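S.K.: Predicted coordinates and the sequence they were generated for:
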Amino acid sequence: FMLSLLIGPIVTVNFGISGLFWVIAILSVLALLIVVFLPNAKPRAQYPLSISNFKKILSSDLLRLDLSVFSLHLILTCAFIVMPLLLVNNNIIEIKDNWQMYLPVMILSFIGMLPIIILAEKFNKPKAMLLVSIGVLIVSQILFYNTKLNYTSFFVIMTVFFVAFNALEAMLPSILSRTATSDKRGLAMGMFSTSQFFGAFVGGVFGGLIYNNFGLNSVFLFTTFIAIIWWVIMLTMKQQN
């Protein structure tokens, strides 16, 4: 994901949109080849897919985690519909030089998320750190909406956003693996991944519609609203041990 943010603008500037899709196609073929030649490991146990088994992954806590990854990637996609426009409209940096902004942001945000992960894992505070991270995400969206942007302010807000995003991206699968029972973990992960990509799809659709009809800043109002609802729902989640 981080590499795509850095490489995408460079490929687009040098080879155009069609070049970007050619790169995606080539990477897809490489991914298929990797899957084809992977060793076929036999599962230690097999569990039949049935309605009764499927219902077991619809527990309230697992559904909250599915909602979490859905909301996280909805917000990410919405944000990145308008973030490149913010850079250009505010004369912050040229599109072809976006990587110069994104690279230090990614490095700093990775370092910034480490205390959150340590508190969540070492001190057994996953729920508290989830709520803190969602709260930081809300703050970043409000700042994008309400701040006069220049290079420094954009850099700081983007870093805050990715500290929260990276922490949530790391914590959610870990919490899911502890919440789902061993015999339903694969099915639960499948539902989780589906929710993630569906969130990206919905974010793209609604982000584009809101931008076209109500303007750039309205997208951040929408993402703030989604994040607040998400935070409130996660308040009712049980503490994971």
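M.R.: Right, received. Where do you want to start? Computed from a predicted structure; not experimentally measured.

S.K.: can we go C-alpha only for contacts and neighbour counts from here?
M.R.: Noted.

S.K.: give me the element the most centrally placed residue in the chain is part of.
M.R.: Residue closest to the mean C-alpha point of the chain, counted by CA atoms, centre = their mean, is His73 at 4.0 Å. His73 belongs to helix 60-89 when assigned by DSSP states H and E.

S.K.: now that helix, how far from the chain's geometric center?
M.R.: 6 Å (CA atoms, centre = their mean, to the nearest Å).

S.K.: quick one: Leu103 and Ser4 touch, right?
M.R.: No. Distance between Leu103 and Ser4: 11.0 Å, which falls outside the contact criterion (CA atoms under 8 Å).

S.K.: top helix in the chain by residue count?
M.R.: helix 2-37 (DSSP state H).

S.K.: Kindly calculate the angle that it makes with helix 60-89.
M.R.: 130 degrees (axes from the mean of the first three to the mean of the last three CA atoms, to 10 degrees).

S.K.: where exactly do the helices run in this protein?
M.R.: 2-37, 51-56, 60-89, 98-121, 126-146, 151-179, 185-214, 216-235.

S.K.: For Arg44, which of these is the nearest?
M.R.: helix 185-214 (12.7 Å; CA to CA).

S.K.: which other helices and strands contact the closest one?
M.R.: If you count contacts as 3 or more CA pairs under 8 Å, 6 or more residues apart in numbering; DSSP states H and E, helix 185-214 packs onto helix 60-89, helix 151-179, helix 216-235.

S.K.: now the ones you listed in a markdown table, with distance to Leu27?
M.R.: Formatted as a markdown table, the helices and strands packed on helix 185-214 follow (distance: least, CA to CA, whole Å):
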| stretch | distance to Leu27 |
| --- | --- |
| helix 60-89 | 21 |
| helix 151-179 | 23 |
| helix 216-235 | 30 |
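
S.K.: now for those, which one comes closest to Lys42?
M.R.: Closest among those, using CA to CA: helix 151-179, at 20.3 Å.

S.K.: Give me the buried positions along that closest one.
M.R.: Within helix 151-179, the residues that qualify as buried are 154-155, 157-169, 171-173, 175-177, 179, counting by 16 or more other CA atoms under 10 Å.

S.K.: Also stretch 103-121?
M.R.: Val105, Met106, Ser109, Phe110, Gly112, Met113, Ile116, Ile117, Ala120, Glu121.

S.K.: and the first one, what is it in contact with?
M.R.: Contacts of Val105 were listed using CA atoms under 8 Å, 6 or more residues apart in numbering, and they are Phe155, Met158, Thr159, Phe162.

S.K.: what residues are up against Arg178?
M.R.: Gln240.

S.K.: Distance check, it against Ile81.
M.R.: For Arg178, the distance to Ile81 (CA to CA, to the nearest Å) stands at 34 Å.

S.K.: and the comparison structure, right after this:
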Amino acid sequence: MTPLERRTVSSLALLYSFRMLGLFMVLPLLALYAVDLPGADPMTIGLTLGIYGLGQAVLQIPLGWLSDRVGRKPVIIGGLLVFILGSVLAATAESIYGVLAGRALQGMGAIASTIMALVADLTRETQRTKAMAMVGMSIGLSFAVALVLGPVVAAAGGLAAVFWFTALLAIVGIVIVAALVPTPPSGQVHADVGARQGLFKRTLQEPALLRLNFAVFSLHFILMALFLLVPGLLLEVAGLERDRHWLAYLPALLLSIAGMVPMMIMAERKGRLREMFLLAIALLIVAMLLLVAVEVPVVVYLGLLLFFVGFNYLEATLPSLVSKMVFPGGKGTALGVYASCQFLGAFAGGAIGGWVVKIAGAPAMVACCMALALVWLLIFLPGDAVSARAGAAAE
């Protein structure tokens, strides 16, 4: 990469990580801190947890289109301003409904696809895959940092402090866009990131892409639903006070990276992609079974570790599979639909998970997640479900 490309990619990766950090920090906290707010119950808490995903799913592609017409940086800055307003609204809320409205407004600042478009605008074709991978890695890093940093910030000032902190991150993000990120030449739009008319139908008819869209929907459904349960387990079963939950998340995340590495090696160097993919889904199922079957601290920790191994492996692998299975010229559309399914899964996991907990209890919610994972496993069990990657890449 040239010095300009390195500056561009590092700045946008930092911006993306700040944006996702602000969303992820609430994940380990809401089920514990929101119970003190008027109107809070499992259903409203679950809806509040996942509602940002609805705005992201609905607005991701339209805002990407808008950035093709008015420019990337205005759309990104506008999205960050909307995110700041949502954060302030949530920070000053006096009921769960105010936090719900703030989270919804945060989600409406849907700039992920525009950031990826800007990465493509400002990098050469030969460096674009590497640049996209660097930005993608920042998402995984922000997820890990958020699970550790969220409880620390909340311990200092409660849930409101977390939302004020996310507003501050968004302000820093605006400074990064204005001061560090170059402005691309006028009219420069790349087909591999901009959704084009006529490609949606083909994307939605491609069996391999449909399976991957279902996979990312399921993964984030399960993530959001389980985090209605996990904080309570750490508090009640493991005996960790809510401001010390980072002591469970940090080692689990670090060990999960160590557990992920052999799976990545087996998949990429030993040609065992299908087996490792199915193993990761199986790890999610086993983790959920451990979390509800045995109320023993060490079993809760083990379940958390296995879940993070499976989740992190799948989160890293799925976007790569989409980009390699997609038909020529359809990468932008396919990734846009993929991102929308990801955020829609987060919304559905929070909303439906909270509703099931309210009417039938936490074990029933986990059973629903396990059933979804089993369907996912069965869909990918045929040999061509993942191994089609090689043939698609060759085309």
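M.R.: Good, I have the coordinates. Computed from a predicted model, the values in this text were never measured in an experiment.

S.K.: got the angle for the longest helix of the first structure vs helix 98-121?
M.R.: 70 degrees.

S.K.: packing partners for helix 2-37 of the first structure?
M.R.: helix 98-121.

S.K.: matching residues in the second structure for the helix it packs on?
M.R.: Residues 245-268 of the second structure are matched to helix 98-121 of the first structure when aligned by TM-score structural alignment.

S.K.: likewise stretch 61-79 of the first structure?
M.R.: With TM-score structural alignment as the criterion, stretch 61-79 of the first structure aligns to 208-226.

S.K.: The matching stretch vs the first structure, average offset?
M.R.: Compared with the first structure after fitting, stretch 208-226 of the second structure deviates on average by 0.7 Å (mean CA distance after the TM-score superposition for the first structure).

S.K.: who's in contact with that stretch?
M.R.: Taking CA under 8 Å, 6+ apart as the rule, stretch 208-226 of the second structure contacts 27, 46, 49-50, 203-204, 311, 315, 318, 321-322, 325-326, 334, 337-338, 341-350, 352-354, 365-366, 369, 372-373, 376, 379-380, 385, 388.

S.K.: Give me the PyMOL select line for the residues you listed, limited to the buried ones.
M.R.: Only the buried entries of the contacts of stretch 208-226 of the second structure go into this PyMOL selection, using 16+ other CA under 10 Å:
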select buried, resi 27+46+49+50+203+311+315+318+321+322+325+326+334+337+338+341+342+343+344+345+346+347+348+349+350+352+353+354+365+366+369+372+373+376+380+385+388
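
S.K.: Next, the buried residues of the helix holding His73 of the first structure.
M.R.: Here helix 60-89 of the first structure shows 61-79, 81-84, 86-87 as buried, counting by 16+ other CA under 10 Å.

S.K.: Now do it against helix 185-214, angle only.
M.R.: Using the same axes, to 10 degrees: helix 60-89 of the first structure against helix 185-214 is 40 degrees.

S.K.: Between helix 151-179 and helix 60-89 of the first structure, find me the angle.
M.R.: 160 degrees.

S.K.: Enumerate every residue touching Gly329 of the second structure.
M.R.: Ala191, Asp192.

S.K.: try the one 4 residues further on
M.R.: Residues touching Thr333 of the second structure, when contacts are defined by CA under 8 Å, 6+ apart, comprise Asp192, Val193, Gly194, Ala195, Arg196, Leu199, Phe200, Thr203.

S.K.: any idea what it aligns with in the first structure?
M.R.: Thr333 of the second structure maps onto Leu187 in the first structure, by TM-score structural alignment.

S.K.: Tell me which residue of the second structure lines up with Val132 of the first structure.
M.R.: So, by TM-score structural alignment, Val132 of the first structure is matched to Leu279.

S.K.: ok, its match to Leu226 of the second structure distance?
M.R.: 19 Å.

S.K.: likewise Glu206 of the second structure?
M.R.: Distance from Glu206 of the second structure to Leu226 of the second structure, by CA to CA: 30 Å.

S.K.: Give the aligned equivalent of Val322 of the second structure in the first structure.
M.R.: In the first structure, Val322 of the second structure lands on Leu176 (TM-score structural alignment).

S.K.: quick revisit: so what's the gap between the longest helix of the first structure and the chain middle?
M.R.: So, by CA atoms, centre = their mean, the centroid of helix 2-37 of the first structure is 19 Å from its chain's centroid.

S.K.: buried sites along that helix?
M.R.: Within helix 2-37 of the first structure, judged by 16+ other CA under 10 Å, the buried ones are Leu6, Gly8, Pro9, Ile10, Val11, Thr12, Leu20.

S.K.: so what's the fifth one closest to, chain neighbours aside?
M.R.: When you say that, I think you mean Val11 of the first structure. Take Val11 of the first structure and drop its neighbours on the chain: the residue closest to it by CA to CA, 6 or more residues apart in numbering is Leu20, 6.0 Å away.

S.K.: State the distance from that neighbour to Gln46 of the first structure.
M.R.: 40 Å.

S.K.: And for Ser218 of the first structure?
M.R.: 48 Å.

S.K.: Compare those two (neighbour count), which wins?
M.R.: Set Ser218 of the first structure next to Gln46 and count neighbours by other CA atoms under 10 Å: Ser218 wins out with 16 against 8.

S.K.: Aligned to the more buried one, what sits in the second structure?
M.R.: Aligning on TM-score structural alignment places Ser218 of the first structure opposite Ala364 in the second structure.

S.K.: quick one: contacts for its match?
M.R.: Val356, Val357.

S.K.: returning to that earlier point: shared with the first structure, which of the contacts of Thr333 of the second structure?
M.R.: Contacts conserved in the first structure for those, counting by both residues aligned by TM-score structural alignment, their matches' CA atoms under 8 Å: Phe200, Thr203.

S.K.: Buried members of the contacts of Thr333 of the second structure into ChimeraX, please.
M.R.: To isolate the buried members of the contacts of Thr333 of the second structure in ChimeraX, using 16+ other CA under 10 Å:
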select :192,193,194,195,199,203
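
S.K.: if we take the contacts of Thr333 of the second structure, which one ends up nearest to Gln127 of the second structure?
M.R.: Closest approach between those and Gln127 of the second structure, by CA to CA: Asp192, at 13.6 Å.

S.K.: Look up the closest residue to the closest one, ignoring the ones flanking it.
M.R.: Asp192 of the second structure sits nearest to Gly332 (CA to CA, 6+ apart), 4.5 Å away.

S.K.: wait, isn't the one you found in contact with Val189?
M.R.: No. Here Gly332 of the second structure does not reach Val189: they are 11.1 Å apart, not a contact under CA under 8 Å.

S.K.: neighbour-wise, which of these two wins?
M.R.: A count of neighbours by other CA under 10 Å puts Gly332 above the other of Gly332 of the second structure and Val189, at 23 against 19.

S.K.: I appreciate the help and will end here.
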